[in-house]
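Student: sequence and computational prediction follow.
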Amino acid sequence: MTHSKYLAGAAALALVAAACSGGSSPEATITTIPTVASTTAAVAETTTTTITSATTTSTIPVPSTTLAPDVPRLPLTGMFAGSEGGVTNRPALAVKIDNAPAARRNHSGIAVADVVFEEKVEGGLTRFAVVFHSQDADPVGPIRSGREQDVNLLSSLNEPLFGWSGGNPGVTRLIRASFLVDVGAPSNSGSYYRGPGSAPHNLYSDTASLYALAPADNPGAPSLQFGFLDDGTVFAGDVAKKVSFTIGNVDIGWDWNADEGRYERSQEGTKHVDKTYGQIGAQNVIVLAVDYRQSSIDSNAPEAVVLGEGQASVFSNGEVITGRWQKELAVYNFVLTDDDGNPIKLTPGQTWIELVEVGSPGDPADVTIE
């Protein structure tokens, strides 16, 4: 499940976090500022359809039953590698993406990520940890700073590359002492540039440039992060065509699009569109109820407590299964079980993990489902 050196260093991470003190979070200074052409993908006009039947007919294409049982899956999407040209041995790449209002019109690359984590940050805003492996994106951004919680969220990915704009001294020490591989702007300014938007909401890169920074001795691909449905089976739970909740002060919605076989995202009542790749969506949306505490490193930042367990609601195929999440160590995957203790398996494809605060309107116990 994890790289061999992970367990030996888990205690060291905790000591680094405890030793770091608070401070501000300066952004990296980028001296080269090329002109970036604005590329906007055409987004097809969508029509809202009211679903009145409680019976769900799956339109998600399931993997071919003719594949041999030993064909490997892509580690983050669960798609069969035989249909995707094999499993690339490159590492996962996690990039921190800004979700402040000034950044949203220029979101780029999010729509083609394998996995996205959404976490609460200061000011009632959210930020994304966008994880690439099976696909590339150009550009990726706007890129912002990291947080203490990123270590516990991303360490299961087998020494992933970590693209970010920088952070306060405590966060920087923590990231560099962790299992994340720092390919951030402070040390690699030539791989980042200033583009559309106003500072600090205008820092960009692309996956090719960030992958070029991977160390030669990187351990390769991450392990399979979730349980995925067996060949020829579909996700089955209770009907859930529309899902809404909040993280911080951000109102979030996911609407099931049967034609596309995925949930499509909105925030603040507006469709969430990637400037380059179009409407943002996912085959799986996992809502985890977590506690937030004050970061031990930055007195202004909340920290999601993602080690432990709590309630979970898993949405896929226009349906929902409720249950529990568990993650014992930073280097372990999230384990998802239903209310009877059985593993919850996901539909192969893209996955979003939404970290909502226990007791908030976004708590899985209070998520609005239609």
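Tutor: Here it is on my side, so go on.

Student: going forward, measure contacts and count neighbours with C-alpha atoms only.
Tutor: Noted.

Student: for the stretch 251-370 of the chain, just list every one of the strands.
Tutor: With DSSP state E, counting those that start in this stretch applied, the stretch 251-370 of the chain shows strands at 262-267, 270-271, 273-274, 278-279, 281-282, 284-294, 302-305, 308-316, 319-327, 335-338, 351-357, 368-369, listed in chain order.

Student: put this next to the first one:
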Amino acid sequence: MVIAVVIAVILGVVVWSSGDDPVAPLPPAPSPVAAKPAANLSPLTGEPGPGRAVLAVKVDNSPQGRPWTGVNDADVVYVEPVEGGVTRLLAVFASHLPPSAGPVRSFRESDIDVLAAYGRPALAFSGNAPELNRLVASGPVVPVSPDQVAGAYRRGRGEAPHNLYGDPTALVRAARGVAGPRDVGFRFGAAPAGGQPAEDVKETIGTTPVDLHAANGRYTVAFDGRPAITENGPATVVVQRVPIKASAVHDVVGAPSPTAVTVGRGAVDVLRDGKRWTGIWSRPDPGAPTTYTGADGKPLTFAPGPVWVLLARG
């Protein structure tokens, strides 16, 4: 009798739930999200070794400033427009410190916003417009310019201001309260599905032509048609298309300094493995990581290794 009652109850439930009342569908499975780099991997390169204190160096990239020193050892390199259509590099070191880095030049307003995502890195630079004194003094960086650490700099061959070089080890040693590497939004892993061939890519930052060529899992880099990185180049190149605004800072002839706006959202191309993926970059505020998302809503993953970010006019 008990068994019969139980069976009847079960049958009743089945009949009731298969009636005319609609049954709510199950929610769709969430899209997979690339995980943050593991604790034993660098969040800046995706390679073994979490890295040490972060040092950013502002490097001359005018024709007179090349070839540079030490840039090949950087985890991340930002290529930014400055006055006169030329560019400067913001080289970020954490995994490896070269014996020398430079030529060291002045920083720009763009650098402070970019570096806010890194927490509190050291920033090596030589001079700045007086209007930016407040930014560097109150910004999320530890300044280690020649004014603070004169003994960490030397003059090399060539003419000033294109011949100043910093000792990264001495610069990091002099910096107090510098943050270690942290998540700035890069996601490393297998290449996304699809992608378009991109073995040879031409971009323009300011008015400076940038030529990229895929070779052996990396990219070679040339500026103004002259090779600058021919081996051990970036494994991933991010072409981040951003608004370029005129800042309140002017050069000696009165031209306004361009500022690359890296807070907001815009189009992005991610180059890796000789292919291009397009998507959207997004960053809600200066202290937040930048996300790079494909058309399918999934993260655009980077190849493990050095990352270069070209801040191109969007």
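Tutor: Thanks, I have it. These figures come from a predicted structure and were not determined experimentally.

Student: kindly provide the TM-score of these chains.
Tutor: Comparison of the two superposed chains (TM-score structural alignment, normalised by the length of structure 2) gives a TM-score of 0.82, and 273 aligned residues with a C-alpha RMSD of 1.7 Å.

Student: that older thread, any chance of the strands of the stretch 251-370 of structure 1 in TSV, plus mean neighbour count and distance to Gly220 of structure 1?
Tutor: Converted to TSV, the strands of the stretch 251-370 of structure 1 look like this (neighbours: other C-alpha atoms under 10 Å; distance: least, C-alpha to C-alpha, whole Å):
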stretch	mean neighbour count	distance to Gly220 of structure 1
strand 262-267	22	29
strand 270-271	14	35
strand 273-274	24	28
strand 278-279	20	30
strand 281-282	26	25
strand 284-294	22	25
strand 302-305	22	28
strand 308-316	23	28
strand 319-327	21	23
strand 335-338	20	23
strand 351-357	24	21
strand 368-369	16	39
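
Student: in TSV: those strands, plus distance to Ser178 of structure 1.
Tutor: Shown next, in TSV, are those (distance: least, C-alpha to C-alpha, whole Å):
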stretch	distance to Ser178 of structure 1
strand 262-267	32
strand 270-271	36
strand 273-274	31
strand 278-279	34
strand 281-282	29
strand 284-294	20
strand 302-305	17
strand 308-316	19
strand 319-327	17
strand 335-338	22
strand 351-357	21
strand 368-369	37
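
Student: and Thr88 of structure 1, which of those strands is closest to it?
Tutor: Among these, the nearest to Thr88 of structure 1 by C-alpha to C-alpha is strand 351-357 (19.0 Å).

Student: average distance between that closest one and structure 2?
Tutor: Strand 351-357 of structure 1: mean distance to aligned residues in structure 2 after superposition is 0.5 Å, counting by mean C-alpha distance after the TM-score superposition for structure 1.

Student: so that strand versus strand 262-267, what angle?
Tutor: For strand 351-357 of structure 1 against strand 262-267, the angle by axes from the mean of the first three to the mean of the last three C-alpha atoms, to 10 degrees is 40 degrees.

Student: whereabouts in structure 2 does strand 351-357 of structure 1 align?
Tutor: With TM-score structural alignment applied, strand 351-357 of structure 1 matches the range 307-313 in structure 2.

Student: what's in contact with the matching stretch?
Tutor: For stretch 307-313 of structure 2, the surrounding residues in contact (C-alpha atoms under 8 Å, 6 or more residues apart in numbering) are 44-45, 75-81, 203-206, 234-244, 260.

Student: out of the strands of the stretch 251-370 of structure 1, nearest to Asn99 of structure 1?
Tutor: With C-alpha to C-alpha as the measure, strand 262-267 is the member of the strands of the stretch 251-370 of structure 1 nearest Asn99 of structure 1 (10.3 Å).

Student: my read is Gly12 of structure 2 is in a helix, agree?
Tutor: Yes - when DSSP: H, G, I helix; E, B strand; the rest coil is applied, Gly12 of structure 2 is found to be in a helix.

Student: which ones are touching it?
Tutor: By C-alpha under 8 Å, 6+ apart, the contact set of Gly12 of structure 2 is empty.
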